[in-house]
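# structural data only, the sequence is not supplied:
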C-alpha cells in the first residue's frame, strides 16, 4: 500500500496558522523597533534641550556675577571718594537699594529661564508620549 501523504508535509490549516503567526510577529517587531527608535530620539532630544538649558542658565549666572562684581567695585570706588560720613551713608544706601532691585530682577529672570528650560526639556517627552499613546484608528 502506497502512502499518499508526505510525512513531512503540514496540513494547509497549520501552515496558514504558522504564516499568520510569523506575519504578526514581524508586525509586532516592527512596532517595537519603531517605538524603541522613537524612544531613543526622545531621550536624545531631552538631553539636548537640558544641555542647552544648563548652558544658558550657567551663562546667565556668570553674566549676573560679573555685573554684580562690577557694581561692587564701582561702589567701593565711589565710597573711597566720599568726604563725609553723611555722603558715605548716602552712597551706601543708594548702592544697597539699587542692588536689592537688581537682585530681584535677576531672580525673576532666572525663574523665567528655569521655567523655559523645564518646558523645552519636557516638550520631547510630551511629543513622544503622544505618539506612543495615540488612540487606535
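It's in. Everything numeric in this text was worked out from a predicted model, so none of it was measured.
# C-alpha only now, for contacts and for neighbours.
Will do.
# and residue 52, how many neighbours?
15 (other CA atoms under 10 Å).
# er, residue 103 actually
Neighbour tally, residue 103, other CA under 10 Å: 13.
# how close does it sit to residue 95?
The spacing between residue 103 and residue 95, counted by CA to CA, to the nearest Å, is 12 Å.
# same thing with residue 137?
65 Å.
# swap in residue 48?
40 Å.
# structure two is appended below for comparative analysis:
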C-alpha cells in the first residue's frame, strides 16, 4: 500500500501567534537600536562639550601667555630706562612679585575651570548612562509584556 504524503496543516491560531511573536521581537529590537543610537548621540554631545571647554581653556592659556609676555616687555622697558643698579633690582623685584601673583591666579582659574569641566562631564555621563539603562529596561519590559499577552 503506497501512501501519499501526509498533509499537515498549521492552524490559523498558531500562524497568528508566530506572526505576533515576530512583530514583538522586531519592536523590541527596534527599541534596542533606538536606545543604542541615543547613547551614541549623547556620547557625541559630551565629546563636543569637552572639546568646546578644551578650546576655552586653550584660549585662556593663550591670553595668560600674552599677559605674561606683555609684563616681560614692560619690565624690559623699565630696565632700559633704569639709571642705576638699585633701580634695576627694584624693577626686577616688583616684576617677580607681580608675576608670582599673576601665575598663582592664572593657575587657580585654570584649575577651577578644569575641575568644573570634569565634574560637569562626569555628571552628564552618569545621567546619560542612567537614562540609557532606563530606556533599555523599558524596552525589555514592553517586549516581555507583549510576549505575556499572547
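Thanks, I have the structure now. Note that the structure is a prediction, hence the values are computed from the model and not measured.
# got a TM-score for the pair?
Once superposed, the chains reach a TM-score of 0.83 (TM-score structural alignment, normalised by the length of structure 1), with 132 aligned residues with a CA RMSD of 2.3 Å.
# the more surrounded of residue 137 and residue 95 of structure 1?
More neighbours surround residue 95 than the other of residue 137 of structure 1 and residue 95, with 19 against 3 (other CA under 10 Å).
# residue in structure 2 matching that one?
Alignment note (TM-score structural alignment): residue 95 of structure 1 maps to residue 95 of structure 2.
# the most centrally placed residue in structure 1: what secondary structure?
Most central in structure 1 under CA atoms, centre = their mean is residue 121, positioned 2.0 Å from the mean C-alpha point. Three-state assignment for residue 121 of structure 1 (DSSP: H, G, I helix; E, B strand; the rest coil): helix.
# I'd say it and residue 43 touch.
No: with contacts counted by CA atoms under 8 Å, residue 121 of structure 1 stays clear of residue 43, the gap being 10.0 Å.
# and the helices in structure 2?
12-81, 85-149 (DSSP state H).
# turn those helices into a markdown table, including distance to residue 6 of structure 2.
Converted to a markdown table, the helices of structure 2 look like this (distance: least, CA to CA, whole Å):
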| stretch | distance to residue 6 of structure 2 |
| --- | --- |
| helix 12-81 | 19 |
| helix 85-149 | 32 |
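# what is the neighbour count of residue 27 of structure 2?
16.
# so who does it touch?
Taking CA atoms under 8 Å, 6 or more residues apart in numbering, we find residue 27 of structure 2 in contact with residue 143.
# same thing but 10 Å
With contacts defined as CA atoms under 10 Å, 6 or more residues apart in numbering, residue 27 of structure 2 is in contact with 21, 33, 139, 142-143, 146.
# could you do residue 72 of structure 1 as well?
For residue 72 of structure 1, the contact set (CA under 10 Å, 6+ apart) comprises 66, 78, 95, 99.
# skipping adjacent residues, who's closest to residue 47 of structure 1 in space?
The shortest distance from residue 47 of structure 1 to any non-neighbouring residue, by CA to CA, 6 or more residues apart in numbering, is to residue 121 (7.6 Å).
# roughly how far does that neighbour sit from residue 19 of structure 1?
From residue 121 of structure 1 over to residue 19 of structure 1 the distance is 44 Å, taken as CA to CA.
# same question, residue 124 of structure 1
As judged by CA to CA, residue 124 of structure 1 and residue 19 of structure 1 stand 38 Å apart.
# which one's more surrounded, those two?
Using other CA under 10 Å as the criterion, residue 124 of structure 1 and residue 19 rank with residue 124 on top: 20 against 12.
# so that one touches residue 49, yeah?
Yes: under the criterion of CA atoms under 10 Å, residue 124 of structure 1 makes contact with residue 49 at 8.7 Å.
# on that earlier part again, what's the most distant pair in the contacts of residue 72 of structure 1?
66 and 78 (18.2 Å; CA to CA).
# distance of residue 26 of structure 1 relative to residue 37 of structure 1?
In terms of CA to CA, residue 26 of structure 1 sits 16 Å off from residue 37 of structure 1.
# try residue 107 of structure 1
For residue 107 of structure 1, the distance to residue 37 of structure 1 - CA to CA - is 39 Å.
# can you check residue 130 of structure 1 too?
Applying CA to CA, the value for residue 130 of structure 1 to residue 37 of structure 1 is 15 Å.
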